[in-house]
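In: Turn this into a structure:
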Amino acid sequence: MGFTINTRHRLEQDGRAVERIASPAAHTGGTFGQTPHILIMHFTYGASARSSASWFQDPDNRSKSSAHVVVDRDGAVIQCVDFDTAANHAGQSSWGGLTSFNNKSFGIELANWGYLKPGPGGSWTSYTNVPIASPFLAAHKNGNPYRPSDAPIGWEPYSPEQMATAVAIARALAAKYGVDTILGHDDIARGRKWDPGPAFDMARFRNQVLGDRAIDGPNTLTVRSPTGLNLRQGAGTEFAMIEQLADGTQVAPIEQRGNWLFVNVLDEEGVAQKSGWVHGAFLA
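Out: Here you go, the predicted model:
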């Protein structure tokens, strides 16, 4: 899978332009004043890449939202805004002393229902009642979008095909524009947005795109506790235990609060299976 960006700031796959459903100029911020080096990842909270790209064109889209590209669950790509133009994907945002990320970043949307609704018998569905057979169960690092705020809830997983495409596009952005920082919408709009959420393995994604330039430091840590390590719903012993992690378990750190780390728990292939809080004294 080879993605490149041409002189018109449009994405090509294996030398052919990807499908384009252009967002109206009124749904963009105009030409970038300075080329961004930041990439923001999102989920669409929608049915498909096409439905989201079409929404970006819709006159009823009162927020005039848009994104540079949308990646479908099967890995297909639609470009909506050229990479020399600011897309309206971030909204009110701040991080690292910066604000207004529409003008400072590229935005990739992944077709995904995001957080799910609980149903009978432990089932989970989208807000449109689409059943999700094998949801990713985790609490959001910033607190869930609905109560209980700190207990595991269902999230739609991202497909391997979708993630492989997202990695390839991000690498093309790094090669063309020098992208060296990758964040989630939930990093720059804490408490307002929950995408791409805990089902998106940000530490793994950064490592795949940027290698040892990933901004979170070590990409994995190992549980060092013969009696195991409690994975908790919050940053403290007062929070309920999700499960006990065995000695030698690999985790990917996402966020730190004092001595506590919010981590993704990885399987043997390094893929995130669940998330929660652990005490950093038992990681190496």
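In: C-alpha only now, for contacts and for neighbours.
Out: Will do.
In: what's the spacing between the residue most central in space within the chain and M1?
Out: The residue lying closest to the centre of the chain (C-alpha atoms, centre = their mean) is P196, at 3.1 Å. Distance of P196 to M1, given as C-alpha to C-alpha, to the nearest Å: 23 Å.
In: Another for comparison:
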Amino acid sequence: MNFSIKNHRLDTGTSNVNFVGSPNIGGELKARFLIIHYTASGPDADIARYFSQKAANVSAHLVVRRDGSVTQCVPFNVVAWHAGKSQWTGKGGTRYSGLNSSAIGIEIENWGPLDKRAGGWVSWTGVAVDGSKVIEARHKFGVPDCGWEVFTSAQIETVIALAQAICSAYAVEDIMGHDDIAPGRKSDPGPAWDMETFKARVRGGGLFQPNRQRAIG
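Out: Presented below is the predicted three-dimensional model:
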């Protein structure tokens, strides 16, 4: 699917995508970065609805479900609360702190790290996860070394298209994971998301496939 952005809202060419507004927002956003997250949730959770609750105290601009469907929660010119305590050195050596004020955030529905038990893989909530959808890998920063839910092909293609639209509309100089801007505190999107190949696809080259290295059968 191709996306465009009109008045800071995501558009499919025929209409805006589903919008579930979040009250957890800041001031004006001038995007310099795009941050990729996972939701650490299963298919029964509605993260966009969760973001719509003030008590959540968190939000992101977009949520992408396992089937590739997209919900926008915050306009792209408004600060969302997705990065938290974070820092990054941009091109030219400019240092950024607290990247909510300079980054668009995409949350991708995914359990993230998984525990291995006698019966197979389980999420942090104890829910069983199909082993054919799990890889075993060490995070690039060393920990955790565990199982990780694989992102779906629908999610991958959707997020590539989203990133292309965002990078075309705004002065985005880099794409990072939450783990890059908050190492040691955050692990998303983790080793199941091939960030370098993803960025190459966004720029128009390479093939991004679900990372199934050391797949668990």
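In: In contact with the residue nearest to the centre of structure 1, which residues are there?
Out: For P196 of structure 1, the contact set (C-alpha atoms under 8 Å, 6 or more residues apart in numbering) comprises M41, H42, F43, G114, G184, H185, D186.
In: Just tell me what it corresponds to in structure 2.
Out: Applying TM-score structural alignment, one finds that P196 of structure 1 aligns to P189 in structure 2.
In: Same question for V77 of structure 1.
Out: Under TM-score structural alignment, V77 of structure 1 pairs with V70 in structure 2.
In: what about that match, how many residues close to it?
Out: V70 of structure 2 has 23 neighbours, counted by other C-alpha atoms under 10 Å.
In: and if you look at the one 5 residues further on?
Out: When neighbours are counted by other C-alpha under 10 Å, P75 of structure 2 registers 23.
In: ok, it touching K6?
Out: No - P75 of structure 2 is beyond contact range of K6, at 10.1 Å (criterion: C-alpha atoms under 8 Å).
In: does T4 of structure 1 count as helix, strand or coil?
Out: Following DSSP: H, G, I helix; E, B strand; the rest coil, we place T4 of structure 1 in the strand state.
In: And for D179 of structure 2?
Out: Strictly by three-state DSSP, D179 of structure 2 counts as helix.
In: what's near enough to touch it?
Out: Contact analysis of D179 of structure 2 by C-alpha under 8 Å, 6+ apart lists R185, K186, S187, D188, P189, G190.
In: Among the residues you listed, name the ones in strands.
Out: Members of the contacts of D179 of structure 2 lying in strands (criterion: DSSP state E): none.
In: Of these, which belong to helices?
Out: Applying DSSP state H to these, no entry is found in helices.
In: just to revisit the earlier point, which one of the contacts of P196 of structure 1 is nearest T222 of structure 1?
Out: Nearest to T222 of structure 1 among these, counting by C-alpha to C-alpha, is G184 at 24.3 Å.
In: nearest residue to the closest one other than its sequence neighbours?
Out: Excluding the flanking residues, the one nearest G184 of structure 1 by C-alpha to C-alpha, 6 or more residues apart in numbering is M41, at 4.8 Å.
In: Show me where the stretch 101-250 of structure 1 has its helices.
Out: 160-177, 185-188, 202-210 (DSSP state H, counting those that start in this stretch).
In: Out of those helices, the one nearest G154 of structure 1 is which?
Out: Counting by C-alpha to C-alpha, G154 of structure 1 lies closest to helix 185-188 out of these; the figure is 16.8 Å.
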